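K.L.:
need the 3D shape of this:
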Amino acid sequence: MNTIGYRPTGPRELVRAVDRVSFIYLERTVVNRDSNAITATDERGTVHIPAASVGALLLGPGTTITHQAITLMADSGSTVVWVGERGVRYYAHGSSLARSARMLEAQATAVTNRQARLRVARAMYAMRFPGEDVSRMAMQQLRGREGARVRRVYRDHAERTGLEWTRRNYNPEDWDAGDPVNQALSAANSALYGAVHAVIVALGCSPALGFIHTGHSRSFVYDVADLYKAELTIPIAFDVAAEQEGDIGPLTRRAVRDALHDGKLLERCARDIRTLLLPDEDPSTDEITSGQDFDDVALWDEYVVTVRGGVAYGDAS
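P.N.:
Have a look, this model is predicted:
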């Protein structure tokens, strides 16, 4: 395709995000392009999918995609994410669903301001301690409360399943060194990290700018994933370890996959991130869900924040 003079589709021409299928998962297929549709071909035949109706295309194991298909998805305002089986791992992604930098700017602003960062960190802990007032707690106090809560969760599930539990202990370099529960916890958390990572990049946020975790390229991934471990990955890990009916790794990942789907965690995760970063905004103003046009480019100004872009400033003479 000749790209010289090519005009990409404008935001107002695109299908609104709320009118799209949230995501389509494909595996062991060849993805190509046929006019304004992408095609998915496997041994059963070929399926045509209107590209403009897809919010995110998740490419699982055994998938091959052509340059033409990627070009069409990008022009349609759809993101493409390369994932593990049923989306439980994140590998890479294409363009974000976001058409503005509002979420990323809010994240960067909050993480670089001590009080704003503390506000977000407290809000994250408040999600884990429903009904408790954490508004005056320091980070050291919050870490202590969280540590005690997690130890209690481990102990409760050990008693429920009849498993012996000492402590969280794993070596990333030696999977087999861990006991069945620790192996299952590692597999479950890895799957959760992949799903959360995919949501973060789809929203246009940075996986690296964390509020509780810091200094790692996935700090924000670990922050957000910690919101769901007590209700999701920990009970699944103990259940899988108690059953001992096969290879713990694959069994755990499939269990997490099913729980993510049944609990609509991707939707919940996106909503939680937006609430944390933009707590004072009406959700209906979000361009990701409302389809509003935020494709404007502005210029930064030290006095009035932004001024119009695309304007020749200065003395024309």
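
K.L.:
please count neighbours and contacts with C-alpha atoms only from this point.
P.N.:
Will do.

K.L.:
in which helix or strand does Ile38 reside?
P.N.:
Using DSSP states H and E, Ile38 sits within strand 37-42.

K.L.:
wait, Tyr90 sits on Val199?
P.N.:
No - the pair Tyr90 / Val199 is not scored as a contact, 9.8 Å apart, by Cα atoms under 8 Å.

K.L.:
helix or strand right after whichever helix or strand Phe220 is part of?
P.N.:
Assigned by DSSP H and E, Phe220 belongs to helix 219-225. Next along the chain after helix 219-225, taking DSSP H and E as the criterion, comes helix 233-243.

K.L.:
residues in contact with that following helix?
P.N.:
Residues outside helix 233-243 that contact it (Cα atoms under 8 Å, 6 or more residues apart in numbering): 153-154, 157-158, 161-163, 180-182, 184-185, 188-189, 192, 248, 251-252, 255-256.

K.L.:
which of those fall within helices?
P.N.:
Using DSSP state H, the members of the contacts of helix 233-243 that fall in helices are 153-154, 157-158, 161, 180-182, 184-185, 188-189, 192, 248, 251-252, 255-256.

K.L.:
buried subset of the residues you listed, written for ChimeraX?
P.N.:
Listed next is the ChimeraX selection for buried residues among the ones in helices among the contacts of helix 233-243, using 16 or more other Cα atoms under 10 Å:
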select :153,154,157,158,180,181,182,184,185,188,189,192,248,251,252,255,256
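
K.L.:
another for comparison:
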Amino acid sequence: MEKGSHSFAAASKLFDRLTRERSWLLYAWCRRCDDIADNQDRGGPLGDQGTPKNAEDRIQAIRVLTRRAFEEQPTAEAAFDGFGLVADECNLTMEMANDVISGFALDASRFAPANERDLLRYCYHVAGAVGIMMARVMGVPEEDGETLDRANDLGIAFQMANIARDVVEDDAAGRRYIPADWLAETDWGNGNHASPENRFKLAGIMPRLIALMEKHEAAARLGAARLRFRQRWAVLAAANIYGAIGRKVLDRGQLAWDRRVVVSGPEKLWHILRALGQAVVNSPPAPVEPIIWSRHDFRPVAGW
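P.N.:
Next up, the predicted model:
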């Protein structure tokens, strides 16, 4: 986690010891699955993707190893063995894991969203579903569907911040997560949105993406209010940090992709301290838009 995600590493230290260690095990599984799917090392540069059959084989290997972990069978992969442990302790299910694995399968198939609904479903599978598992790690029961819905919102918000920050980097790797119909409104063809000469127009799309991020971020804060104090503090710290990434992209305009947007150490400390105050007061503002969705609206992946 220290190498793969500085933001998550900082926020995880605010958890109580048991939750912190379980969150590390969950993260390790997610990181290892991602690395297998993309043939990379701890989120580094993408490796050779090979043929579509190679990509399918890597996804199938993830499914097999994960099922063995659930069955408490040895996998020869520490990340999968650790995931089997936390799954057993926190009542995670294979269905939850499959929702996340479906996100890796989408990337392996070179998925690109046609519209906002596709974007939201993608964000659910690669991040919202992880948020739901993380909520279970924090002790949220299966019956508390409202809090699980809001955990999904937080994952979606995080992923949209990542998409905004990494849009040019993703394009270089042959991936696109900006909806095609958004790009069509700018008169671009697919593949032109990240070109240097189009950065001004690309920046013009960011208010729409960041507004969607903030919509789900605001909903997620309502769910955080239902958590225990240490958990609430950690979740709000992560929300502050990732929200700052998205808002920095927005503020920088066409210069946002000249260098990678990061939240510095002192900035992280400020966001953590601000989260402490938010966790103590525990009175998040009501979202501007009424919440009329649930996590079930963003699944399944089948039929795309």
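
K.L.:
tell me how the two chains score on TM-score.
P.N.:
Remark: TM-score between the superposed chains equals 0.29 [TM-score structural alignment, normalised by the length of the second structure]; 151 aligned residues with a Cα RMSD of 6.5 Å.

K.L.:
and the strand holding Ile38 of the first structure, which residues are buried?
P.N.:
Across strand 37-42 of the first structure, burial judged by 16+ other Cα under 10 Å covers 37-41.

K.L.:
give me the nearest residue to His93 of the first structure, chain neighbours excluded.
P.N.:
Nearest residue to His93 of the first structure in three dimensions, chain neighbours excluded: Val81, at 4.1 Å (Cα to Cα, 6 or more residues apart in numbering).

K.L.:
packing partners of the helix or strand hosting the one you found?
P.N.:
Assigned by DSSP H and E, Val81 of the first structure falls within strand 79-83. Under the contact definition 3 or more Cα pairs under 8 Å, 6 or more residues apart in numbering; DSSP states H and E, strand 79-83 of the first structure sits against strand 54-59, helix 67-75, strand 90-93, helix 180-202.

K.L.:
quick one: what helix or strand has Ser22 of the first structure in it?
P.N.:
Ser22 of the first structure belongs to strand 21-26 when assigned by DSSP H and E.

K.L.:
neighbouring contacts of whichever helix or strand comes after that strand?
P.N.:
The C-terminal neighbour of strand 21-26 of the first structure among helices and strands, as given by DSSP H and E, is strand 30-34. The contact list for strand 30-34 of the first structure (Cα under 8 Å, 6+ apart) reads 38-42, 48, 63-66, 68-69, 72.

K.L.:
quick revisit: mind listing what's buried along the strand holding Ser22 of the first structure?
P.N.:
Residues of strand 21-26 of the first structure classed as buried by neighbour count (16+ other Cα under 10 Å): Leu26.

K.L.:
for that strand, packing partners?
P.N.:
Where contact means 3+ Cα pairs under 8 Å, 6+ apart, strand 21-26 of the first structure is packed against strand 54-59.

K.L.:
following the chain past the strand it packs on, name the next helix or strand.
P.N.:
Once the chain leaves strand 54-59 of the first structure, the next helix or strand it forms, by DSSP H and E, is strand 64-65.

K.L.:
report all helices and strands that that following strand contacts.
P.N.:
Applying 3+ Cα pairs under 8 Å, 6+ apart, one finds that strand 64-65 of the first structure contacts strand 30-34.

K.L.:
what sits closest to Phe8 of the second structure if chain neighbours are left out?
P.N.:
Nearest non-adjacent residue to Phe8 of the second structure, counting by Cα to Cα, 6+ apart: Ala238, 6.6 Å away.

K.L.:
ditto for Thr39 of the first structure
P.N.:
Excluding the flanking residues, the one nearest Thr39 of the first structure by Cα to Cα, 6+ apart is His48, at 4.6 Å.

K.L.:
the residue nearest to Phe8 of the second structure against Gly131, yeah?
P.N.:
No - if you go by Cα under 8 Å, Ala238 of the second structure and Gly131 don't touch, sitting 11.8 Å apart.

K.L.:
follow-up on the earlier one: in contact with the residue nearest to Phe8 of the second structure, which residues?
P.N.:
7-8, 11.

K.L.:
which of those residues sits closest to Cys33 of the second structure?
P.N.:
Taking Cα to Cα as the measure, Cys33 of the second structure lies nearest Phe8 of these, at 17.1 Å.
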